[in-house]
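A.B. asks: please find the sequence and the predicted model below.
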Amino acid sequence: MCGICGVYGYHADEPVDQHLLTAMQQAILHRGPDDAGAYTEGPLGLGFRRLSIIDVVGGKQPMTNEDESVVLIFNGEIYNYRELQAQLRQRGHTLQTNSDTEVIVHLYEDEGVQCVHSLRGMFGFALWDKRRQRLLLARDRLGIKPLYYTIKNGTLIFGSEIKALLQHPAVQPAMDHSALNLYLGLRFIPAPATLFRDIYALPPGHILICERGTVRIVNYWHLSFETDPSEQRTIQDYTDELEALLQECVAMHLVSDVPFGAFLSGGVDSSTIVAMMSQFLNEPVKTFSVGFTEPWANHSELAYAEIVAQQYQTDHRNIYISPNDIHNLAAEVIWHLDQPIADEATIANYMVSKLASQHVKMVLTGEGGDELFAGYGRYDWEKRGAWVRRLSPAMRAAVMGMLSMLPETRGPKIAWYALSQSDEAMRLRNWFSLFNSDMQAALLEGSMLAALSRKTPTEMFREHLANCDSSDTLSRMLYVDTKMWLPDDLLARGDKTSMAHSLEARVPLLDHKLVEFAARLPSDLKVRQSERKFILKQTSQRCSLKQLCTGKSRASRCR
């Protein structure tokens, strides 16, 4: 896990300003305090900050092939790198290190831009092909690792965080009003937009290719939810395969040359990860949880986390959030995020990452379980709520009026308003609304108000829905969440808050093989008789997690 940055003047001959490259590296120092490296060649400059996790001695970057015709800077982890090393040796390659980074260099020699298909992991990297004068940027399939870019006067500027791009004198910070519209409607900003005008997030599962004076972006991964209706399989068959995949993914994510642990919320996702880690390790798993002091103590789930910690005899630590922490940390957290994410879990992520970083350099987390296996309340509401749209408009309005008069009914009001929409994209968009269209119109004026007629959240949903190959309602919701909510809220804040403390966070549930398996599962194995994450809970019970599978966690109730 590291930070990368770079500049490529593909329409220029002037050499890269070394001081500029250093400033860009310094802006992301927190992502890689262990080492730094740079490569320059005429108008190309590649910068790197390293957080050493695998092959601490040999994994220095930038990394090249033997004749230095291929140069790579890489942020992330490749979990199948040992398998790829063996394949490369069979093809005649000589590997100089034991790092996962080197396999990408040699895979590119053999496979070109198609090398991304061989990678199983999380990554954002830049690769320079000297012979072809080609710069390649690539981001992992799910968007676990970030990568941002802008183009100014024939110069491509990129980095793991927006703050690195802002060091370039040609990049002046200005708000993109249409992105503000997306934020107010969704609580996050979906790729490729950012809150900064002309700065873009490379979408998950995409590569950017800059060569011969042109820049093009290519999608290299499609998530299919298409199921085979003729397939005859039992619940036992599915749980057997899921358990095997979970064990494989957790085992692959444990490869590390430094101390590691796990975030433990007490929900079924993180608890399953900890249970499986305990099976593979010969020492107690180091676990970290976050709770709340008064007046929020009743929102704390530490009791659930401590049940799991005791059951698996983990080396467990807690940290508590107080109202003062929210006030004192707000500016610091916002600086690390680069752009706003209206998610109440952000401060919690930040503080538990700080706690973990005092004891380990890497953690496994349970992120992704809700999006893979349908853990949020809106999935159940949507499945059961079609009858709402069969009511007359007057009846729906009357119920909404009654809900508005009741205190503490925000959740039911959102659900009723969303379920009342006959248009699918409008309905899904309303599950996320921070401010509806009327509220935004009242809040904004002038050029900002005009931006409301540009790219809208509903249009974003409509575009993603058009790419989904399933007609099943739940599958379409999960597809959109995997494409928007997961990378641009959960994974974005997870990366920024952990890397703020130089802590690598790995997400075994988002191994793309597991994601593809989950997508093809029949919907009734995800939500069955209002029980969400049905198949994951069935599988987790094999790890003796019955108490957690029958209990409710706040994470599974919200959204």
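C.D. replies: Alright, I've got the coordinates.

A.B. asks: C-alpha from now on. contacts and neighbour counts both.
C.D. replies: Will do.

A.B. asks: so the spatially closest residue to Asp240 that is not a sequence neighbour is in which element?
C.D. replies: For Asp240, ignoring the flanking residues on the chain, the nearest one in space by C-alpha to C-alpha, 6 or more residues apart in numbering is Thr539 at 7.8 Å. Assigned by DSSP states H and E, Thr539 belongs to helix 534-540.

A.B. asks: do the same with Asn282
C.D. replies: Secondary structure (DSSP H and E) places Asn282 outside all helices and strands.

A.B. asks: would you mind measuring from Lys413 to Ser433?
C.D. replies: With the distance defined as C-alpha to C-alpha, to the nearest Å, Lys413 ends up 12 Å from Ser433.

A.B. asks: same thing with Asp257?
C.D. replies: Asp257 is 43 Å from Ser433, by C-alpha to C-alpha.

A.B. asks: which of the two has more neighbours?
C.D. replies: Ser433 (18 against 13; other C-alpha atoms under 10 Å).

A.B. asks: what residues are up against the more buried one?
C.D. replies: Listed by C-alpha atoms under 8 Å, 6 or more residues apart in numbering, the contact set of Ser433 reads 184-187.

A.B. asks: redo that, cut-off 7 Å
C.D. replies: By C-alpha atoms under 7 Å, 6 or more residues apart in numbering, the contact list for Ser433 reads 185-186.

A.B. asks: ok, the one 10 residues further on next?
C.D. replies: Leu443 is in contact with no residue at all, counting by C-alpha under 7 Å, 6+ apart.

A.B. asks: and for Gln87, the neighbour number?
C.D. replies: For Gln87, the number of neighbouring residues by other C-alpha under 10 Å comes to 14.

A.B. asks: before we move on, what SS does it have?
C.D. replies: Look at Gln87: counting by DSSP: H, G, I helix; E, B strand; the rest coil, its state is helix.

A.B. asks: relative to Gln25, how far out is it?
C.D. replies: From Gln87 over to Gln25 the distance is 34 Å, taken as C-alpha to C-alpha.

A.B. asks: chain center to the helix holding Thr539: distance?
C.D. replies: For helix 534-540, the separation from the chain centroid amounts to 23 Å (computed by C-alpha atoms, centre = their mean, to the nearest Å).

A.B. asks: helix or strand next in line after that helix, which one?
C.D. replies: Moving toward the C-terminus from helix 534-540, the next helix or strand (DSSP H and E) is helix 546-550.

A.B. asks: now do the buried residues in that next one.
C.D. replies: The neighbour-count criterion (16 or more other C-alpha atoms under 10 Å) identifies 548-549 as the buried residues of helix 546-550.

A.B. asks: try stretch 188-207
C.D. replies: Of the residues in stretch 188-207, those buried by neighbour count under the rule 16+ other C-alpha under 10 Å are 188-191, 193-207.

A.B. asks: next, count neighbours for Phe225.
C.D. replies: When neighbours are counted by other C-alpha under 10 Å, Phe225 registers 23.

A.B. asks: please compare the first structure with the one that follows:
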Amino acid sequence: MCGVAGIFDYAAQSPRCFDQELRRVCDAMKQRGPDGFGHWSSSDNRLQLGHRRLSVIAPGPQAAQPMADVSERFIISFNGEIYNHRALRTDLEARGYRFRTQSDTEVILNLYAAEGAEACAKLQGMFAFAIYDTVARSLFLARDPYGIKPLYLSDDGQTLRFASQVKALLAGGGVDTTIDPAGLAGFALFGHVPEPFTSYRAIRPLPAGHHLTIREGRVGQPMSFACLASSFATHQQQDAEGTTICRQALQDSVGRHLEADVELGVFLSGGVDSGAVLGLMRDRGGAHPIKAITLAFEDLAGTDVDEVPLAREIAAHYEADHHIHRISRDDLAANVPAILAAMDQPTIDGINTWFVAKAARELGLKVALSGIGGDELFGGYSTFRSIPAMVRATALTANMPRLGAAVRRIGSGLLPNLQATNPKALAAFELGGTYPGAYLLRRGLFLPHELPALLGRDIAREGLQRLDPLGLIAGSLEPGVSDPLLRVAAMESGNYLRNQLLRDADWAGMAHGVEIRTPLVDFQLLQTVAPHLAGIIRSKNGKALLASAPSKPLPFSVLQRSKTGFSVPMESLLSGQRNANTRLTSRLWARQVLQAFTGQTTALAA
């Protein structure tokens, strides 16, 4: 796991020197890659490639980056892990390709030399990389199907800059810092900045599952090589073997994610997802017990959302080396500035991940597995029931948005208490009649009609126009996800999972130099289980299947626990401000985050 960076002066008449800018970009990512820094320049000085290294596979100096293949034609800067690199290496060696290291990085290089852009579809893992062809003088960029690893681009028409973090690009000093209203509107609506936007007009992510080529002075269009929605749209099979197939696929995915030359740990809550991951890790064996790390917020001790009792039971069940990291109210409040500084884009989440990654690093771990993704894949969220029900209940108003808006406006005057305690409730008839609208209503932090008061009328109007939130959500259903439950799975995976959970895992883990692996977020796993998901989710057996995937299933007490999510005592983040309504508390924290990123307070006042 690392940080990649580059500056390609692809269209300038005479190349300029960007050495110092690139160094500043890489220095801003030092925590991502504390084990080393590398820099490479093309012979014509048009391209500067940089790399910050966190050594996990082939940790010796031979695998440092940027790396050249044996022929010296191709140069790569790579962030991520390729879990099937050994099998790919065997095939490439049989085809005559030579290797100087045991790294997965060199496997990507030779696979690209052999197959060009088609190589992307053969890579199993999480990745974002840049490969320069010194003969064709072209640059190739690619990002994994789920978008686990970020890659941000800024193109001013002559020079393309790219890096693993938005803040790193800004640190270079060569990127326009104009705030993007669409990014601010997206954060206000969703609690994160949704792709394809960032907080800045000049910076965009390379879309997940896409590659991009720059050659002959032109930047091409991103080309898709993998699509989550296409997997969810697959023909559904109703066969008795589905459970067996899914269980084996889970075992295989966790096995793949154990590929490393350093010790691996696991983030352990009291839930099914991380518990199943620990159990499947244990099945693969090892000389020592697995280090499992659980957060214990002192303010939550003894409450229904305290993770410790069940996490302790799971750890004992799988004979793990269990470490409980206790956090007081003072600890939480004292670390708010550091959390906001590490946060790469505005988000209301990631706090627990920041703390558990910090604990992992203090234990000497560079890599930890997480249970992220189990709910999206196996129907663990309440949205799998509530969204289809809402669409059915309000379908008649789907084609009458003006009526729904009128109901909301009249209701807010007649029912002020409801508006104050549940500000989204009155928008059900306005948004609930379509899947994108119902999803926005359920997942939304603020709603579109609230943004002028939050952001200012002009920013809200432009932001919503460019963002097109309902169209954005609808895009995660294309092409053709028709089953109601799989529609929810596709929306959750393409929006909340990609734009919030995975992105937060990246910045919060990398803030401490910890690589977070997500075996339940794996494209090969998705492709294998997708034909069986509708029946499994409909029967409400998804989490039971996950709990039974280890050879020693999870205790029944874990499976019967109500879904709570990983709670954080938010009042400690808000200088003592308290609100019994967690959604409204999240709104208070969102205002604080937004102020930290924009430096503005007037339009954001409560």
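C.D. replies: Structure's in. What do you need? As the structure is a computational prediction, the values presented were derived from the model and not from experiment.

A.B. asks: just list what the helix holding Thr539 of structure 1 packs against, helices and strands only.
C.D. replies: Taking 3 or more C-alpha pairs under 7 Å, 6 or more residues apart in numbering; DSSP states H and E as contact, the helices and strands that helix 534-540 of structure 1 lies on are helix 235-253.

A.B. asks: the same query, at a cut-off of 8 Å, please.
C.D. replies: In this structure, helix 534-540 of structure 1 makes packing contacts with helix 235-253, helix 268-280, helix 369-373, helix 546-550, judged by 3 or more C-alpha pairs under 8 Å, 6 or more residues apart in numbering; DSSP states H and E.

A.B. asks: compare these and give me the one nearest Leu337 of structure 1.
C.D. replies: When these are compared by C-alpha to C-alpha, helix 369-373 sits nearest Leu337 of structure 1, at 22.1 Å.

A.B. asks: equivalent range in structure 2 for that closest one?
C.D. replies: Counting by TM-score structural alignment, helix 369-373 of structure 1 lines up with residues 374-378 of structure 2.

A.B. asks: post-alignment, the matching stretch versus structure 1, mean distance?
C.D. replies: Once superposed with structure 1, the aligned residues differ from stretch 374-378 of structure 2 by a mean of 0.9 Å; criterion: mean C-alpha distance after the TM-score superposition for structure 1.

A.B. asks: give the equivalent position in structure 1 for Ala233 of structure 2.
C.D. replies: Looks like Ala233 of structure 2 aligns to Glu226 there (TM-score structural alignment).

A.B. asks: my read: its match touches Tyr479, true?
C.D. replies: No: judged on C-alpha atoms under 8 Å, Glu226 of structure 1 makes no contact with Tyr479 at a distance of 11.2 Å.

A.B. asks: ok, the two, which is more surrounded?
C.D. replies: Shown here are Glu226 of structure 1 and Tyr479; by other C-alpha under 10 Å, Tyr479 has more neighbours (23 against 16).

A.B. asks: helix, strand or coil for the more buried one?
C.D. replies: Using three-state DSSP as the criterion, the local structure at Tyr479 of structure 1 reads helix.

A.B. asks: ok, it - contacts?
C.D. replies: Contacts for Tyr479 of structure 1 (C-alpha under 8 Å, 6+ apart) come out as 223, 225, 464-465, 468.

A.B. asks: and in structure 2, which of these remain?
C.D. replies: Contacts retained in structure 2 from the contacts of Tyr479 of structure 1 (both residues aligned by TM-score structural alignment, their matches' C-alpha atoms under 8 Å), given in the numbering of the listed structure: 223, 225, 464-465.

A.B. asks: on that earlier part again, to Arg506 of structure 1, which of the helices and strands packed on helix 534-540 of structure 1 lies closest?
C.D. replies: Using C-alpha to C-alpha and comparing these, the one that lies nearest Arg506 of structure 1 is helix 235-253, at 7.0 Å.

A.B. asks: and the contacts of that closest one?
C.D. replies: For helix 235-253 of structure 1, the surrounding residues in contact (C-alpha under 8 Å, 6+ apart) are 79-80, 273, 276-277, 280, 364, 506-509, 511, 514, 525, 535-536, 538-539.

A.B. asks: filter those residues to the buried ones?
C.D. replies: Buried residues within the contacts of helix 235-253 of structure 1, counting neighbours by 16+ other C-alpha under 10 Å: 79-80, 273, 276-277, 364, 506-509, 511, 514, 525, 535-536, 538-539.

A.B. asks: tell me the spacing between the alignment partner in structure 1 of His512 of structure 2 and Pro340 of structure 1.
C.D. replies: Under the alignment defined by TM-score structural alignment, His512 of structure 2 is paired with His501 of structure 1. If you measure His501 of structure 1 against Pro340 of structure 1 using C-alpha to C-alpha, the figure is 19 Å.

A.B. asks: neighbour-wise, which of these two wins?
C.D. replies: Taking other C-alpha under 10 Å, His501 of structure 1 and Pro340 do not tie; His501 has more neighbours (21 against 18).

A.B. asks: secondary structure class for the more buried one?
C.D. replies: Reduced to three states by three-state DSSP, His501 of structure 1 is coil.

A.B. asks: which residue sits closest to it, ignoring its sequence neighbours?
C.D. replies: Spatial nearest neighbour of His501 of structure 1, chain neighbours left out: Lys354 (5.8 Å); criterion: C-alpha to C-alpha, 6+ apart.

A.B. asks: now the two most distant members of the contacts of Tyr479 of structure 1.
C.D. replies: Every pair of the contacts of Tyr479 of structure 1 checked by C-alpha to C-alpha; the farthest is Phe225 and His464, at 13.1 Å.

A.B. asks: stretch 108-126 of structure 2 maps to which residues in structure 1?
C.D. replies: Residue correspondence for stretch 108-126 of structure 2 in structure 1, counting by TM-score structural alignment: residues 104-122.

A.B. asks: now the match of His512 of structure 2: how far from Ala356 of structure 1?
C.D. replies: With C-alpha to C-alpha as the criterion, His501 of structure 1 and Ala356 of structure 1 are 9 Å apart.

A.B. asks: quick one: map Leu136 of structure 1 onto structure 2.
C.D. replies: Aligned against structure 2 by TM-score structural alignment, Leu136 of structure 1 finds its counterpart in Phe140.
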